[in-house]
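K.L.:
need the 3D shape of this:
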Amino acid sequence: MKKLPTKKKKINLLTIGFTQKTAQDFFELLTKNKVKKVIDVRLNNVSQLAGFTKKQDFPYFLEKIAQIEYLHELDLAPTQSILTEYKKNKGDWSIYEQKFLQLMKERRIETKLSPELLDNTCLLCSEAKPHHCHRRLVVEYLQHHWGNINLVHL
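P.N.:
From the prediction side, this is the model:
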């Protein structure tokens, strides 16, 4: 009898930006969507502008409020030069996108992460919407390589 190919299990990968959200809205979104882990993809997570998502406070809040694990993954963050060129020098998004995707390729993130690790995980960045945020690019890059991601932007 001929063996049929097995279908890859779809993983649920979410993204969220904390800007323009209250702490209550933020944590309720994570809880309602059954997030098990938050992976912080910000290069800088210590700024006072980060509010309730500052590095020294955020893991505590996630655990105590929603029993969510925290991980800061710099391999999924842009380099300082890519970020500076885009943010401070008012760079072009399409150039940022190309440079960031090339960085993901060079870092070979598809081999460093596993779909199982990312199931029911939420990628965190600061941007309110995913359109011009690297968290969207990370997921699209992984989708291209793995092909089994169910994406939800919160």
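
K.L.:
contacts and neighbour counts: CA atoms only from here.
P.N.:
Noted.

K.L.:
doesn't residue 86 make contact with residue 92?
P.N.:
Yes: between residue 92 and residue 86 there is a contact at 6.5 Å, judged by CA atoms under 8 Å.

K.L.:
out of these two, which sits in the more crowded spot?
P.N.:
Using other CA atoms under 10 Å, the more surrounded residue of residue 92 and residue 86 is residue 86, with 17 against 11.

K.L.:
how about that one, secondary structure?
P.N.:
At residue 86, secondary structure determined by DSSP: H, G, I helix; E, B strand; the rest coil is helix.

K.L.:
just to check, it is in contact with residue 93?
P.N.:
Yes: between residue 86 and residue 93 a contact is recorded at 7.1 Å, counting by CA under 8 Å.

K.L.:
also this sequence, please, to line up against the first:
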Amino acid sequence: MELVKNRQKVLLKVIQGLQNKGISSRRAIVKALFLLKEEYFAGNSVKFYSFYPYKQGPFSQLCFSDLRKLNAEGMINDSENMLTDKGIKTANEMDILEADIHHLLGRFNNEKEMLDYVYSKYPSYTVKSQLVSHKKEQEIGFCTIGYEGKDIDSFLNVLIQNKISMVIDVRNNAFSMNFCFIGKKLKQYLNDAEIDYIHMPELGVESEDRANLNSKEDYEKLFLKYRQSLPLKQKYLDTIEKEGNNKRIALLCFEKDVSSCHRREIAKHIRNKGHEVLDL
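P.N.:
Just a heads-up that it's a prediction; the model follows:
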């Protein structure tokens, strides 16, 4: 694998820095990357990792995916927490964010100090942690969200920070060019984050109806047709209302802009029933 992605170069340098301090831990790797983004603004100079609250604080699926790739290329060990000789040679040839990484790791004597700091400074990322006790309170209500432009980590973070406990996928076909948002894989990610997933293809828009949408007028014609079809789908709308009255749900589709997505019509229906709907 040619390391064309700068984030992977940063990952190697972080592993090397931790290794030089005698720390070999994937948890420490993730926390160091998290602090690089939050306090050294690594995302401003590198297309970087996103994070969401998980079982041991801030977590990144993309980081773990990159660790697997680096292991497959023989740059890190099978435990995915230390560089091999090949990895050390590669890391020594790089200087990306080197000063920031050195300064960050110099602030902590060990992994526990880093973990304690992250948990203290960023409590919003501990809400799913198994290392901190939490009083769980069930939120209720309705939201909508589009995953366009999001990676799986930033998507999950938005859901968790907004206390979503169920995602209702209103795509006609739960397929995506982004593997993470294909129905079965997405359900796995959501369930791991303690978020339920339901696919309601009956509330989707047929692919032929989405063809040749070139103007605002085209979209408005589509949404008018969709709006007129909703009375035939009442049982699915009733299910959404029932779920939102018992937990905090998010209606999911692709488009970032809700005004360009049919979920806006479902949201209008819910609002007309007297409920507030937040577009995330």
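
K.L.:
and residue 29 of the first structure, what's its match in the second structure?
P.N.:
Under the alignment by TM-score structural alignment, residue 29 of the first structure pairs with residue 158 in the second structure.

K.L.:
whoops, residue 134 of the first structure was the one
P.N.:
Using TM-score structural alignment, the equivalent of residue 134 of the first structure in the second structure is residue 262.

K.L.:
now do the counterpart of residue 223 of the second structure in the first structure against residue 121 of the first structure, distance only.
P.N.:
Mapped onto the first structure by TM-score structural alignment, residue 223 of the second structure lines up with residue 97. From residue 97 of the first structure across to residue 121 of the first structure, the span is 23 Å (CA to CA, to the nearest Å).

K.L.:
ok, the two, which is more surrounded?
P.N.:
Ranked by neighbour count (other CA under 10 Å), residue 97 of the first structure and residue 121 place residue 121 first, with 25 against 17.

K.L.:
just give me the neighbour total for the residue nearest to the more buried one when sequence neighbours are not counted.
P.N.:
Distances taken as CA to CA, 6 or more residues apart in numbering place residue 37 nearest to residue 121 of the first structure, at 4.7 Å, with adjacent residues excluded. Per other CA under 10 Å, the neighbour tally for residue 37 of the first structure reads 21.

K.L.:
again, but for the one 3 residues further on
P.N.:
Applying the criterion other CA under 10 Å, we find 26 residues in the vicinity of residue 40 of the first structure.

K.L.:
try the one 4 residues further on
P.N.:
By the measure other CA under 10 Å, the count of residues near residue 44 of the first structure is 16.

K.L.:
so what corresponds to it in the second structure?
P.N.:
Aligning on TM-score structural alignment places residue 44 of the first structure opposite residue 173 in the second structure.

K.L.:
any idea which element its match lies in?
P.N.:
Using DSSP states H and E, residue 173 of the second structure maps to neither a helix nor a strand.

K.L.:
got the contact list for the residue lying closest to it once chain neighbours are set aside?
P.N.:
Spatially, and ignoring its direct neighbours in sequence, residue 173 of the second structure is nearest to residue 201 (6.4 Å; CA to CA, 6+ apart). Going by CA atoms under 8 Å, 6 or more residues apart in numbering, residue 201 of the second structure touches 169-174.

K.L.:
and with 10 Å instead?
P.N.:
168-174, 236 (CA atoms under 10 Å, 6 or more residues apart in numbering).

K.L.:
most neighbours among those, please name it.
P.N.:
residue 169 (25 neighbours).

K.L.:
from what I see, it and residue 198 are in contact.
P.N.:
Yes: Residue 169 of the second structure is within contact range of residue 198, at 6.1 Å (criterion: CA atoms under 10 Å).

K.L.:
so what sits against both of those two?
P.N.:
Contact with both residue 169 of the second structure and residue 198 is made by residues 183, 187, 251-252, according to CA under 10 Å, 6+ apart.

K.L.:
okay, those in CSV with neighbour count and distance to residue 144 of the second structure next?
P.N.:
Below are these laid out as CSV (neighbours: other CA atoms under 10 Å; distance: CA to CA, whole Å):
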residue, neighbour count, distance to residue 144 of the second structure
183, 18, 17
187, 20, 17
251, 26, 4
252, 19, 6
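
K.L.:
looking at those, which is nearest residue 149 of the second structure?
P.N.:
Residue 149 of the second structure has its nearest neighbour among those in residue 252, at 13.7 Å by CA to CA.

K.L.:
aligned to that closest one, what sits in the first structure?
P.N.:
Using TM-score structural alignment as the criterion, residue 252 of the second structure maps onto residue 124 of the first structure.

K.L.:
what separates that match from residue 55 of the first structure, distance-wise?
P.N.:
Going from residue 124 of the first structure to residue 55 of the first structure by CA to CA gives 12 Å.
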